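1. I'd like to go over a predicted model; first the sequence, then the structure.
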Amino acid sequence: MESNEVEIEDAPPGYKSYVWQYFGFLIKKDKDGNRVTDKTKTVCKLCHAVIPYTTSNTSNMNHHLQRHHKNVKTAPEKTSLPKGQLTMKQALTPTLPPSSPRAKQITRLIGEFIADYMAPFNMVENRKFIQMFNVLEPKFKMPCRGHFSEKVIPEIYNETKQSVKEYLKNADCVALTTDSWTSRATQSYITITAEVINEKWERKSFVLQTRELSESHTGGNIAHVLRNALSEWELTRPQTTTACVTDNASNMDIAVRESGLHPHIKCLAHVVNLASKRGLAVSRVARLLGRVRRITTFFHKSTTATAVLTNKQTQLELPRHKLITDVQTRWNSTYDMLARYLEQQAAVSAALSCPGIRRNAREIDTLDNTDISDVEDMVKLLKSLKTATTVVCDEKEPTVSLIMPLKFMIEQSMSPDENDTQTIANMKSAILLDISDRYSGDCNDMLQECTALDPRFRSLSHLNDEQRESVYARIREKPSALHEQRNQTSDIDERTTRASASTSGAAAEQARVMVEAAQGAEQSQE
């Protein structure tokens, strides 16, 4: 067919295939001479070749272009895939695109792993770590450490922070715990945690923040950190009761008071630690500890002496335990040192009596029978303190209801006894004097009420009848007072809403002032 005899009609706009850029339908004349479009034949606009066509089948036209017009750029037809399904090209691609859902999911999980285990960012550059992912998902390309430190972890932090803020916002009472500490690099930090009980009576704990505190650890500087934390985590709402638990340091006492947190509860483990150290500071006790400490240190530093001690333990059929040297800032390590020394006393004496060892231990002053008797009494006395510390530290979810029963137990064990030696009497007196003044005043009342609400201690056996009835009476009064307070708050909020809805401009401001005045009057009546 000659080119000048061919007439072509473009395909309708609804035909989306790329071939229609180069093809159209053939126009011919019927027997009456009228021009008619033949939808069964298409014409190539490049060479005017006529190609048979069936509805929705462009294969013949596509083959013609590939065979006779190789310079023409062809493109595959676009098809819609189900969500998450990859095209053939994507499936055969050597690496997952970073924007693909699977690559994002893997990267997110690696970030969560780093956050959960506080792993270093350079872990993602570790050869074995990358090799492991090459086996698990060969198409995944590990992002650089900067991607995790600058994008992934900050995103996880912001999401988690917002979730925790929403959780705290719905809590009526929040308990904060704060303490300062020093890293191995001698950098000082202060950490703040929060605990709440949700509507299902489940206890939730959150580490809110750890901030560097390079300034002097004065009460004012710590109070500044606490106030910033309260503002940042939106814990300054009037309806939220915020308690705070700290150690017994005076700067913490000042910081909590200046921050407006109430009640302020002192850590029982720290209370026991201070009382124990006061008892261990008695002159006779301190001298005994010094002598025991020199013996344990000698065996730690001498491999020969340690070998002899091990041999003596075997001969005497004693446990092959190493001697313990205490850390003077942790009183329970002193208890462990004394208990272990008593256990290995026979082996220690036998080892020190060996000629080769004795020449190198001339400054070691072994304990005589009187000293051993005093050490045994000291261990027996410190047993109750050790028990209290173990209960608090081993408890998965310790509560303040433990404080008063444990304090009473310690006070009972420290009561004077006519059979006590002078050394033990002095220790008891020092410990009792230190611990008796803890948790006094309003704090004592609150802790007694918490103890009464704990099913384990609700009988309040550590109190006399009058004290016990006083605690029960306060507990009975509080629900009705709390209910009345909430009703008044609800009435005031309702009046505020009605006043705001019925006034505008200056009238609204006047109504607000009137409601606040009514609220102040009701509070003063209470």
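-> It's in.

2. only C-alpha atoms from now on, for both contacts and neighbour counts.
-> Noted.

3. skip ahead from the helix or strand harbouring residue 177 and say which helix or strand is next.
-> In this assignment (DSSP states H and E), residue 177 forms part of strand 173-182. Using DSSP H and E, the helix or strand that follows strand 173-182 in sequence is strand 188-197.

4. for the helix or strand where residue 387 lies, buried residues please.
-> Assigned by DSSP H and E, residue 387 belongs to helix 369-394. Within helix 369-394, the residues scored as buried using 16 or more other C-alpha atoms under 10 Å are 372, 374-375, 377-379, 381-386, 388-389, 392.

5. contact partners of the strand holding residue 177?
-> Applying C-alpha atoms under 8 Å, 6 or more residues apart in numbering, the contact partners of strand 173-182 are 168, 188-197, 240-247.

6. cutoff 6 Å now
-> With C-alpha atoms under 6 Å, 6 or more residues apart in numbering as the contact definition, strand 173-182 has outside contacts at 188-196, 240-246.

7. check it against this one:
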Amino acid sequence: MFFCRSQNPITYITYFAAYNGAVCVCSDVASAFLLTEHVRKSKINMSAVWKFYTVCDSDIKFASCNTCDGKIPRGGSTAKTFNTTNLIRHLKNNHLAEYGEFTRLAAQSEKKTPGAARAQLRQTTIANARPYERDSQKAKLITTKIMEFIGLDDQPFSVVEDTGFRRLLSHLEPRYLLPGRKYFMDVALPELHQTVYAHIERLLKEGLSSSVSFTTDIWSSDVSPVSLLSLTAHWIDSDFHLHKAVLHAQEFSGSHTAVALAATFEKMFETWHIPKDKVHVILRDNARNMVKGMTDAGLPSLGCMAHTLQLAIHEAVLSQRSISDIIAKGRRIVGHFRHSPLAYARLQSVQQQLGQPTKRLQQDVSTRWNSTYYMLVSLLEQKRALGVYAADHELPATFTTSQWELIENLTTLLQPFEELTKEISSSNASAADVIPAVMVLKRLLAKETAAGHGVKTTKDTLLEAVTRRFADIEEEPLYSLATLIDPRYKDRFYSEDLKTNTHRLLVGLMTQATQRSPKQRPEADSTGEPAEKVPRPGSLSSVFGEILGEESRHQVLTENATPSEMIIYLSEPTISRSASPLEYWKANKERFPGLASVARAYLSAPCTSVESERLFSAASNIVDEHRNRLMPEKAEMLLFIKKNLPTMLNK
């Protein structure tokens, strides 16, 4: 190994190109050869000149002449710019004898280089200067990485033709010839899509050993006449890891009738070779065409809990004229500050004078009830600041004292609903959460509290709306069995009349499931659960704890057909709500093999179609104003890659 003392960047890079096979950066072959010859001579010069100098210990930017002890600059301020030019010039001008010896040593060293080595060096340099062939392994790898960059980061295909991007690629790898946008659209995108498709197909085959759940939704673009119909799969593998994969986000043109929906869903499942008996449930919205389409296709489906909750809250809140007036005023106030930078600057100044953090008021979206809740909360937080602002400046609307009190009571009333919406929209929520959540909401709304003063009518309407819209959930086996098989809930949230029936349904499923030799151990499996945090009184969590803590008779079927593992499972205490049911079943699948088989199917179902809505949030970033002419099939490929490629990268 030769250690180069000169830190000239050209010398350093080309030396390694010539002797260790690294890339020689040159504009053409002739330059590469000349540069290699320069490096070879520089190497000779460097090996000879340092017999007359020593690097200064106090400052490496200088070299000490061994003849006159003079400090000679090394030709730069950093190690990357050092060279030997000044050192050679100093010998030539001041020490002729030493310079003569230096030239003699350099000439001798050059003669020692064999002709064959020079020829081989020349060939290596020429080869390293050639651009990569497009089908070479290195070029293919770089192209794939660029396509991944486009797919994961919502980049337009035109990025490969942008000057800055091309300059960056040229600097990082000069030998790579960057293809144009058409190549990435027509070749690189389908190739990457096929690779990811094959990966998801392998994963899904394992998921089909049990049942698979799905979510779906329809999205229409605001910038182009495109509608997409999504299908996202959810399943639990044998190690109780939850998997999610986007299978389709395909164009859905024409009228969105039930007949068209049914035909499209059947074609989707045929494409992935998913038999209908492996479809556990499909989570959808509550639109009539979607409900009828699922029925016509013979597919089991449930409404999205978040959508149902949205309908109940809108119905109850908007039924009160006083509340709708408050919301209308709030929108006018927020709109005033959003559309006037001067007004917002004045409000910000008032907030600082009052010692409050500078916050913007939040605008609501009429189709999202919780955004209206957040708007009212932000207005309530800025009550004092808005009062001071209104004293000196004009506002389009103001609240009276009674309206401020109503806002405070209303936000207190809706706070548990907001908390619940967050929980059921999380990636870990399942169909098992529906029955317990509705029971808790009913109990909260039935309680008489001081905060109910002024919104009692709204509170009663909310209770009636929740009761009516979720009236049939306990009779729905997909909900009741999911709750029973969840170790956080079991049958603690059931009415006594429904426990026996649900127990029988579970026994039937266990009988159908594949049985393994049960090595049951009656002792409970210690999993070291974290301690529950003490919930705030009157909160959603406190009522969950209240119900779980109530003493009730957990009677289990004692018929001969009742498996012993089910009796043991139901007789054990529930686990903490903050614990993971999948971790529980992973640890206890050997104790309860029949129950674990049921759990894989029933805990795979989410309780909302939020995953599909999140998919279309990504779709709005792909089909935007800059790419409003993107073909639907290209958009589907990009969505498929964006959502599914991370599962390959994290494996």
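-> Perfect, thanks for sending it. The model shown is predicted, which means the values in this text are computed figures rather than measured ones.

8. ok, the buried residues of helix 369-394 of structure 1 vs residue 207 of structure 1, which is closest?
-> Minimum distance to residue 207 of structure 1 across the buried residues of helix 369-394 of structure 1 is 19.8 Å, recorded for residue 392 (C-alpha to C-alpha).

9. tell me the counterpart of that closest one in structure 2.
-> Using TM-score structural alignment, the partner of residue 392 of structure 1 in structure 2 is residue 424.

10. before we move on, what about residue 480 of structure 1?
-> Mapped onto structure 2 by TM-score structural alignment, residue 480 of structure 1 lines up with residue 511.

11. now its match. Nearest residue, chain neighbours left out?
-> Residue nearest to residue 511 of structure 2 in three dimensions, not counting chain neighbours: residue 594, with 7.9 Å by C-alpha to C-alpha, 6 or more residues apart in numbering.

12. pretty sure the one you found sits against residue 509.
-> No - proximity of residue 594 of structure 2 to residue 509 does not meet the contact threshold set by C-alpha atoms under 6 Å, at 8.5 Å.

13. wait, a strand at the match of residue 480 of structure 1?
-> No - counting by DSSP: H, G, I helix; E, B strand; the rest coil, residue 511 of structure 2 falls outside a strand, being helix.

14. any idea how far it is from residue 459 of structure 2?
-> 45 Å (C-alpha to C-alpha, to the nearest Å).

15. ok, residue 356 of structure 2 next?
-> Residue 356 of structure 2 is 32 Å from residue 459 of structure 2, by C-alpha to C-alpha.

16. look at these two and report which has more neighbours.
-> residue 459 (23 against 15; other C-alpha atoms under 10 Å).

17. which one in structure 1 is aligned with that one?
-> By TM-score structural alignment, residue 459 of structure 2 lines up with residue 428.

18. who's in contact with its match?
-> residue 414.

19. looking at this, it is in a strand?
-> No - using three-state DSSP, the secondary structure at residue 428 of structure 1 is helix, not a strand.

20. now it: how far from residue 440 of structure 1?
-> Where residue 440 of structure 1 is concerned, residue 428 of structure 1 sits at a distance of 20 Å (C-alpha to C-alpha).

21. most remote residue from structure 2's center?
-> For structure 2, the residue at maximal distance from the C-alpha centroid (C-alpha atoms, centre = their mean) is residue 97, at 71.5 Å.

22. circling back to that earlier point, measure the match of residue 392 of structure 1 to residue 211 of structure 2 for me?
-> In terms of C-alpha to C-alpha, residue 424 of structure 2 sits 21 Å off from residue 211 of structure 2.

23. and for residue 55 of structure 2?
-> 73 Å.

24. repeat for residue 130 of structure 2
-> Distance, residue 130 of structure 2 to residue 211 of structure 2, by C-alpha to C-alpha: 54 Å.

25. likewise for residue 360 of structure 2?
-> Distance, residue 360 of structure 2 to residue 211 of structure 2, by C-alpha to C-alpha: 47 Å.

26. tell me which of those two has more neighbours.
-> Neighbour comparison, residue 360 of structure 2 and residue 211: the larger count goes to residue 211, with 23 against 15 (by other C-alpha under 10 Å).

27. check which helix or strand the counterpart of residue 289 of structure 1 in structure 2 maps to.
-> Aligning on TM-score structural alignment places residue 289 of structure 1 opposite residue 327 in structure 2. Per DSSP H and E, residue 327 of structure 2 falls inside helix 321-338.

28. cool, thanks, talk later.
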